[in-house]
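Asker: prediction below, plus the sequence it came from.
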Amino acid sequence: MNRPTLSVVIPSHNGRDLLPACLESLRSHRPDGIDLEVIVVDDASRDGSAEWVNAHFPEVRLIRLERNGGFCVAANAGIAAARGAFIQLLNNDAEVCDGWAEAGLAPFRDPGVGSVAPLVLVRSRPDRVDSAGDCYAVFGWPSKRGHGQAAERWKHELAGEVFGASASSAFYRAEALRKVGPFDPSYGSYYEDVDLAFRLRWAGYRCVFEPNCRVLHDVSATYDHGSPALHRRMAKNAEALFWSNLPAGWLALALVPHLGFLAVQLLWKLSKGRAWPFLLGKGDAIAELPRFLKLRAHRRALARSAEARPRFRLGVAPVEAAVDHLAQPIRAGA
């Protein structure tokens, strides 16, 4: 069996109502001249999703998980099964647009590119941007480039390097994922893609934003953003990113700004009545701090094996490159 060029991996839990539009878009915009496989990972759904996929999209490879493991576990199962030289993670609440695959794969002609960020538009309001790649501010703030801005401006943006790609629709070089590892299951969901972006950069890879690759995303259709458990997990995951991944020089400079940022966040959470999950999440992070620090050895190992010196683009959207010159190329300092 010939190896496909692109594997599209769609993790799905109880997504029966979301999958039709997602899979139909892939069928309608199937690229010419690109061998494509589509993989749906059914994360122990109870709504008949798996049976529906088998009945209506027999060309789709279906992987059924017996136990619900969350986004990272489902995504990793799909990544492990994928045969493509390149892998796209696609949310079940997303739709691809015409020419998405050709545009998304084009930057990989440069062997130093490990991931590609599409222009992700809000499905209910395609004149607005969901993300144009991800940013990471040195004081510990992950964010989406262009979020909420007019799509017309970003459609004419030149392709260029960004910090990372949102897992709602990110493309990855399969070889790069094998080198750095897939998503860290301890994140569960939220910021797992930022952690992966950091690891790809530690390994010397770059991420490119490609505005001609467009995806529609039904923002946050999969998760309940009012859930205290979700806010607690996000608070912990934010600390995991900060302590596990920042280069040593950045970490020393960022400590005081990070503490100030946490204070501002706490005040905002207090005003919204969400302080308790936030504090619990930070408590969870303190308990796991020794593990976070141990992960830094893995980052140093990636840097030592990298063909290109790791370089970090840290900043706040939309000027994430403003402090790029401070991130000196490094090999092993973490």
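Answerer: That came through fine.
Asker: going forward, measure contacts between C-alpha atoms and count neighbours the same way
Answerer: Will do.
Asker: make sure residue 296 is indeed in a helix.
Answerer: Yes - note on residue 296: a helix contains this position according to DSSP: H, G, I helix; E, B strand; the rest coil.
Asker: give me the element the nearest residue in space to it that is not next to it in sequence is part of.
Answerer: Distances taken as CA to CA, 6 or more residues apart in numbering place residue 244 nearest to residue 296, at 5.5 Å, with adjacent residues excluded. For residue 244, the enclosing helix or strand under DSSP states H and E is helix 228-245.
Asker: same thing with residue 142?
Answerer: strand 141-144.
Asker: mind listing the helices for the protein?
Answerer: 19-28, 49-56, 71-81, 100-105, 151-155, 174-180, 192-202, 228-245, 248-272, 275-305 (DSSP state H).
Asker: any idea which of these is most buried?
Answerer: helix 192-202 (a mean of 26; mean count of other CA atoms under 10 Å).
Asker: for that helix, name the packing helices and strands.
Answerer: If you count contacts as 3 or more CA pairs under 8 Å, 6 or more residues apart in numbering; DSSP states H and E, helix 192-202 packs onto helix 174-180, helix 228-245, helix 275-305.
Asker: can you list these in TSV and add distance to residue 8?
Answerer: Shown next, in TSV, are the helices and strands packed on helix 192-202 (distance: least, CA to CA, whole Å):
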stretch	distance to residue 8
helix 174-180	12
helix 228-245	26
helix 275-305	26
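Asker: nearest to residue 198, out of the ones you listed?
Answerer: Closest to residue 198 of those, according to CA to CA: helix 228-245, at 6.3 Å.
Asker: contacts for the closest one, please.
Answerer: 140-142, 187, 190-191, 194-195, 198-199, 224-225, 251, 274, 277-285, 289, 292-296, 299, 334 (CA atoms under 8 Å, 6 or more residues apart in numbering).
Asker: please compare the first structure with the one that follows:
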Amino acid sequence: MADWPDIAVVIVTWNSARWIPSCLDALAQSRYEGRLRAWVVDNASADGSPDIAERHPIGCHVIRNQRNLGFGGANNVGWRAAASDIVVFLNPDTEVRPGWLAPLAERFQGDSSIAIAGCKLAYPGGRVLQHAGGVLYDNAMADHLGAGREDQGQFDTPCDVDYVTGAAMAVRRSFLESTGGFDDRFYPAYYEETDLCVIARMRGLRVVYEPRAEVIHHESVSVVRGSSRFLELFLRGRVQLLAKHFTSADWLLRFLPFELRWMRQWLARGLRARVVRSYATARLGLDRGASRGQ
């Protein structure tokens, strides 16, 4: 491709000293003919994460937040500081493959209707898939396609998807500017990227999965998946997404039947109370955000 777009990679750290060296080492091996710059936005780490990033030979720009702005807030700081055509958001516990970036750039250059593109993520070792695009159900439960399956090439076809994970996602800058980026009412984490994907699709833009963009992801190092804290944040984010985008008819005709069926089939009795509580806390969070003019 003759005219490669400028790309900025934004990595948010929070006590990520264990992971950021490997993340930046892998990023430095990226084969990309266009302009590529790395930005690390640190959420007031106590373990020296920003110092480690500053010393890395990749020469990344480091922004030090005075407090933890969460996933969305810190990523917003990063993309606004980075002047680039495409912004790629990476988690610090990821390791990209050398040829990962050019396929993403090609997708954006080849189709102006693409707002967001996601990567193929695998667990350490690269044999077991973690994410090959995502599907969003009528109760806003989100599923990673391919999760837990051995990678035998069955997810090697690019396609449109409901959403992609924010652990490794590329977004057109003009779309970020038109939306304001991530909604920080989802603070501190979960469903911000899903919200952005929903907005893109509501505007008639495309969210795509690009399997040639391969990334290793250690997953959930800030909040342990399955922990009480994870469940609290995940369930709250899910209901915030519903409250933000669903009409009264959607709640009645789509959400309620699916949610009741899901709760009967999949939820242990001890979790049902948590799910119900998440409805109230999510609504409260959105109301507080609205009072701030968001």
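Answerer: Great, that's in hand. Every value quoted in this text rests on a predicted model; they were computed, and no experiment measured them.
Asker: TM-score for these two?
Answerer: After superposition, the two chains reach a TM-score (TM-score structural alignment, normalised by the length of the second structure) of 0.88; 287 aligned residues with a CA RMSD of 2.5 Å.
Asker: ok, back up a step: how close does the helix holding residue 244 of the first structure sit to the second structure?
Answerer: Compared with the second structure after the fit, helix 228-245 of the first structure shows a mean deviation of 1.9 Å (mean CA distance after the TM-score superposition for the first structure).
Asker: now swap in stretch 284-291 of the first structure and tell me
Answerer: Stretch 284-291 of the first structure sits 4.8 Å off on average (mean CA distance after the TM-score superposition for the first structure).
Asker: give me the distance between that stretch and the centre of its chain.
Answerer: 23 Å (CA atoms, centre = their mean, to the nearest Å).
Asker: what of stretch 90-100 of the first structure?
Answerer: The answer for stretch 90-100 of the first structure is 15 Å, by CA atoms, centre = their mean.
Asker: equivalent analysis for stretch 273-282 of the first structure, please.
Answerer: Centre-to-centre, stretch 273-282 of the first structure and its host chain are 24 Å apart (CA atoms, centre = their mean).
Asker: which residues touch it?
Answerer: 228, 229, 231, 232, 233, 234, 235, 236, 239, 266, 269.
Asker: one step back: what does the helix holding residue 244 of the first structure correspond to over in the second structure?
Answerer: Counting by TM-score structural alignment, helix 228-245 of the first structure pairs with residues 228-245 of the second structure.
Asker: all strands of the stretch 1-150 of the second structure, in order?
Answerer: Secondary structure of the stretch 1-150 of the second structure by DSSP state E, counting those that start in this stretch: the strands cover 7-13, 36-43, 61-65, 86-90, 94-96, 114-122, 129-131, 134-136, 142-144.
Asker: so which of those is nearest residue 161 of the second structure?
Answerer: strand 134-136 (6.0 Å).
Asker: any idea how far residue 210 of the second structure is from residue 106 of the second structure?
Answerer: Residue 106 of the second structure sits 10 Å away from residue 210 of the second structure, going by CA to CA, to the nearest Å.
Asker: who has more neighbours out of the two?
Answerer: Taking neighbours as other CA atoms under 10 Å, residue 106 of the second structure and residue 210 compare with residue 210 leading, 24 against 13.
Asker: for that one, give me its contacts.
Answerer: Counting by CA under 8 Å, 6+ apart, residue 210 of the second structure has contacts 103, 104, 117, 118, 119, 120, 157, 158, 159.
Asker: at 7 Å instead, please
Answerer: Going by CA atoms under 7 Å, 6 or more residues apart in numbering, residue 210 of the second structure touches 104, 117, 118, 119, 120, 158.
Asker: show me what contacts the closest residue to residue 208 of the second structure other than its chain neighbours?
Answerer: Spatial nearest neighbour of residue 208 of the second structure, excluding adjacent residues (CA to CA, 6+ apart): residue 160 at 4.3 Å. Residue 160 of the second structure is in contact with 206, 207, 208, 209, counting by CA under 7 Å, 6+ apart.
Asker: just checking, residue 60 of the first structure touches residue 42?
Answerer: No - counting by CA atoms under 7 Å, residue 60 of the first structure does not reach residue 42; the two are 11.9 Å apart.
Asker: which of these two has more residues huddled nearby?
Answerer: Between residue 60 of the first structure and residue 42, counting by other CA under 10 Å, residue 42 is the more crowded of the two (28 against 16).
Asker: chain center to the strand holding residue 142 of the first structure: distance?
Answerer: Per CA atoms, centre = their mean, the centroid offset for strand 141-144 of the first structure relative to its chain is 11 Å.
Asker: packing partners for it?
Answerer: Secondary-structure packing of strand 141-144 of the first structure (3 or more CA pairs under 7 Å, 6 or more residues apart in numbering; DSSP states H and E): strand 134-137.
Asker: pretty sure residue 72 of the second structure is touching residue 184, no?
Answerer: Yes - counting by CA under 7 Å, residue 72 of the second structure touches residue 184, with 5.3 Å between them.
Asker: any common contacting residues for those two?
Answerer: With CA under 7 Å, 6+ apart as the test, residue 72 of the second structure and residue 184 reach no residue in common.
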